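Chemist: Sequence plus predicted model, see below.
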Amino acid sequence: MTPTLDWLAEPCPPIDQTAVQHALARQDQLTKPPGSLGRLEELAVRLAGLQRTATPEVDPVRVLLFAADHGVAAEGVSRYPQDVTKQMVRNIANGGAGVAVMAKAVGAGLDIIELGLATGSEVVEGVRSEPLGPGSGNIAREPAMTPEQLARALDIGRDAVDRAVDAGVRLIIGGELGIANTTAAAALASALLDRAASEVVGPGTGLDSAGVNRKAEVVARALALHASEPRAPLEMLRRLGGFEIAALTGAYLRAAQRGVAMLIDGFIVSSAALAAVRLQPAARDWMLFSHRSAEPGHRLMMEALEADPLLDLGFRLGEATGACAAVPLLRLACAVHRDMATFDEAGVSNAC
């Protein structure tokens, strides 16, 4: 049976303003000058409103990592061959990749969902295989997905969040893996932002200037090919995205619908977050932004989303590594908010 997209219109709950006010009142009573912990205070108050409690908690945290290949790799837009995607899926499952190491270090669960590899799926312990085809279509020559593939990818993202939330997860992190996915993300971002390819495209896995120019030309061709089609966000996602980007879009919409905070990673997942917000603007309330990607187009997406990421460490690996790096900041925000003594408890004067 072909999946439907009716669930995309389900509403997102509002931020609990009563919890926000209670959290602000507590911050005013903690033994520190008002605002002296800067964005840690802001994070605690924001999480209070999202979790509907004056004393929020970050844990449990779960990373949902979606892996898929992209037909646009045939245009020579990456330094690496597509069989690297399958090899990296195995590496992540075995604990050897950046996201696996960082998720373990910060105590986050890790779900790996493979949606379609150019070199074929294989049974790997710890990987959920839900292939939609041998990678998405070459966006410079055809749509990335059929309507059925798009609907199924969105559903896969939704279902991954439902499993996590039903297990008690309080913070969702989306991650991605797939050779040539910075090209697809750049094309989608360019279309959603109505910006030229040259403004959005970056080095990705480490292309030199000639490689970046070639990738920008491929993205420009893709935008031109699909320019006459409807500009609706869902259609742009279908034509220019990829299986894992669509699954991330579905995941972000579902997390907002379920009232669970999301910590957004870098360039590629931000294109999915932007698509989710264009589909349902209320989803933006549930997003926290972890870091500034070194990819040039990331700044444009952050401006469009009115986001101010927590970290700026020059990351451009993807996989959700930037978001994992920011988890300790959220834990610190909650710990200080919860455990710091009030002026009354400490017997400290709060006279101004």
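Modeler: On my side now, so go ahead.

Chemist: hey, let's count contacts and neighbours off CA atoms from now on
Modeler: Fine.

Chemist: Does the closest residue to L8 other than its chain neighbours belong to a helix, a strand or coil?
Modeler: For L8, ignoring the flanking residues on the chain, the nearest one in space by C-alpha to C-alpha, 6 or more residues apart in numbering is L253 at 7.1 Å. Using DSSP: H, G, I helix; E, B strand; the rest coil, the structure places L253 in helix.

Chemist: Run a quick neighbour tally on L253.
Modeler: Burial of L253 is recorded as 34 neighbouring residues (other C-alpha atoms under 10 Å).

Chemist: now swap in P134 and tell me
Modeler: For P134, using other C-alpha under 10 Å, the count is 17.

Chemist: what kind of secondary structure is it in?
Modeler: Going by three-state DSSP: P134 is coil.

Chemist: how about it, what does it touch?
Modeler: By C-alpha atoms under 8 Å, 6 or more residues apart in numbering, the contact set of P134 is D69, G116, L117, A118, T119, G120.

Chemist: Leaving out the residues flanking it, which one is nearest to it?
Modeler: A118 (4.4 Å).

Chemist: Do I have it right that the one you found meets V84?
Modeler: No. With contact defined as C-alpha atoms under 8 Å, A118 does not count as touching V84 (10.1 Å).

Chemist: try this one next to it:
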Amino acid sequence: MFDQFNILPISDDFVSELRHKIDTKTKPLGALGELESIALKLGQIQQSLTPKVDNAKMLVFAADHGVVDQGISAFPQEVTPQMVVNFLQGGAAVSVFCQQHQVPLRIVDVGVKADLADHPLLAQRKVAYGTQDISLQAAMDDQALAAAIAAGVAEVDLALQEGVTLLMFGEMGIGNTGVSSCMLSAMTGASSEATAGRGTGLDDAGVSHKAKVIAKALARAEQETGQASSSWPAATLAKQVGGFEIVAMASAMLQAAQHKTAFVVDGFICSVALMLAQKVSANVLDYAIFAHQSNEQAHQQVLAQLGAEPILSLDLRLGEGSGAILAYPLIKSACVFLNKMASFEHAGVSEGE
């Protein structure tokens, strides 16, 4: 299933040339901070002294979760298809931000619990009408896992055929913060109390209940597999406690990395998808740019686990890829300064000691 991915680490071939180009711009050394790190990374990934990200694309994967029946979300499940329609009609946050920055938006239905009408921005790749309730049984079987992986791969392949040079990922699915918290606990051994957050706005009692449901799901899965969750391979993790949109995002990240294409990681759920992808290949991290640190309780844990330095910290907790598209202008600026800013030599400016 996940064995189709063979990801090479990014090459160091251009590092010295890129560093020289960055360091000889008309500025003190390191004065552009994180923009310099982004420029260096993009140059390495694209193996170019003039990297470009003008041709970007946002992919939002949408799916539902059976565990919502356990009351782990402040919003009902029908909000998932309603929000997908809102995306398609241009009314959601990610929609208006993509319009603002002229980035094409594509919504990928990999498991919404409703039939959605055809739309130019919608990809119909439904695996099933949501996952099973992970507190009672495995989220998906082998066939569903393979279909979710294939959905992510196919969408990236389509984007690369269009000449896209930067991918951004987002998600939509009521209950997916709970599923992501469960996956995080499984991967790190952190307690469900430490990973369960407010999601769409739960109160303290709701968060406590969510933590109990997560603990029940993990206990059920560990008993069923006969293994501690921390030792599960990626496929077992995904099948036992995953979500279709999370699996599709993880496979999309892996496929982008396999084709040496940079991608932007949104918030908590997207970061957990990257942790799943990392279980398949650690080299996938070389191609990731982290957009922001969200307000969700466990996101800082995930970022620390991944050794990530996000671009923004705006107290966001919306999902949808909203943080990724907000970070996009800064990623573009990293390329602009590298490609267009004058060097000391060309500008006739004296260098510092």
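Modeler: Good, I have the coordinates. Remember, predicted model here, so these are calculated numbers, not experimental data.

Chemist: re earlier: relative to A272 of the first structure, how far out is the residue nearest to L8 of the first structure?
Modeler: The span separating L253 of the first structure from A272 of the first structure equals 10 Å under the rule C-alpha to C-alpha, to the nearest Å.

Chemist: cool, and P11 of the first structure?
Modeler: Between P11 of the first structure and A272 of the first structure the computed distance is 18 Å (C-alpha to C-alpha).

Chemist: same check, this time on F66 of the first structure
Modeler: 12 Å.

Chemist: again with C352 of the first structure
Modeler: For C352 of the first structure relative to A272 of the first structure (C-alpha to C-alpha), the value is 47 Å.

Chemist: can I assume the residue nearest to L8 of the first structure is in contact with P11?
Modeler: No. Assessed by C-alpha under 8 Å, L253 of the first structure is found out of contact with P11, at 9.5 Å.

Chemist: For stretch 51-61 of the second structure, measure first residue to last.
Modeler: The separation between the terminal residues of stretch 51-61 of the second structure, taken as C-alpha to C-alpha, is 27 Å.

Chemist: buried residues in it?
Modeler: Residues of stretch 51-61 of the second structure classed as buried by neighbour count (16 or more other C-alpha atoms under 10 Å): P51, K52, V53, D54, A56, K57, M58, L59, V60, F61.

Chemist: now, which of these lie within strands?
Modeler: A56, K57, M58, L59, V60, F61 (DSSP state E).

Chemist: just the strands in the stretch 201-350 of the second structure please.
Modeler: Along the stretch 201-350 of the second structure, counting by DSSP state E, counting those that start in this stretch, strands occupy 262-265, 288-290.

Chemist: What span of the first structure is the last one aligned with?
Modeler: Under TM-score structural alignment, the counterpart of strand 288-290 of the second structure in the first structure spans residues 287-289.

Chemist: The matching stretch vs the second structure, average offset?
Modeler: Comparing stretch 287-289 of the first structure with its match in the second structure after superposition yields a mean distance of 0.7 Å (mean C-alpha distance after the TM-score superposition for the first structure).

Chemist: Need the contact partners of that stretch.
Modeler: Under C-alpha under 8 Å, 6+ apart, the answer for stretch 287-289 of the first structure is A261, M262, L263, I264, D265, A307, D308, P309, L310, A323.

Chemist: For PyMOL, what selects the buried ones among these?
Modeler: Typed into PyMOL, the line below selects the buried ones among the contacts of stretch 287-289 of the first structure, using 16+ other C-alpha under 10 Å:
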select buried, resi 261+262+263+264+265+307+309+310+323
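
Chemist: quick one, helices of the stretch 1-150 of the second structure?
Modeler: 15-23, 34-46, 79-88, 93-100, 142-161 (DSSP state H, counting those that start in this stretch).

Chemist: okay, those, which one's buried deepest?
Modeler: Highest mean neighbour count among the helices of the stretch 1-150 of the second structure (mean count of other C-alpha atoms under 10 Å): helix 34-46, with a mean of 21.

Chemist: And stretch 336-346 of the first structure, end to end?
Modeler: Using C-alpha to C-alpha, the two ends of stretch 336-346 of the first structure sit 15 Å apart.

Chemist: any residues touching it, and which ones?
Modeler: R26, Q27, Q29, L30, T31, E41, A44, T55, P56, S349, N350.

Chemist: tell me which of the residues you listed is nearest to A73 of the first structure?
Modeler: A44 (41.9 Å; C-alpha to C-alpha).

Chemist: show me the residues around the closest one that make contact.
Modeler: A23, P56, L330, A333, C334, H337.

Chemist: Please look at the second one and L43 and confirm they touch.
Modeler: Yep, that's P56 of the first structure we're talking about. No. Between P56 of the first structure and L43 there is no contact, the gap being 9.9 Å when judged by C-alpha under 8 Å.

Chemist: Mutual contacts of those two, please.
Modeler: What both P56 of the first structure and L43 touch, as defined by C-alpha under 8 Å, 6+ apart, is the set C334.
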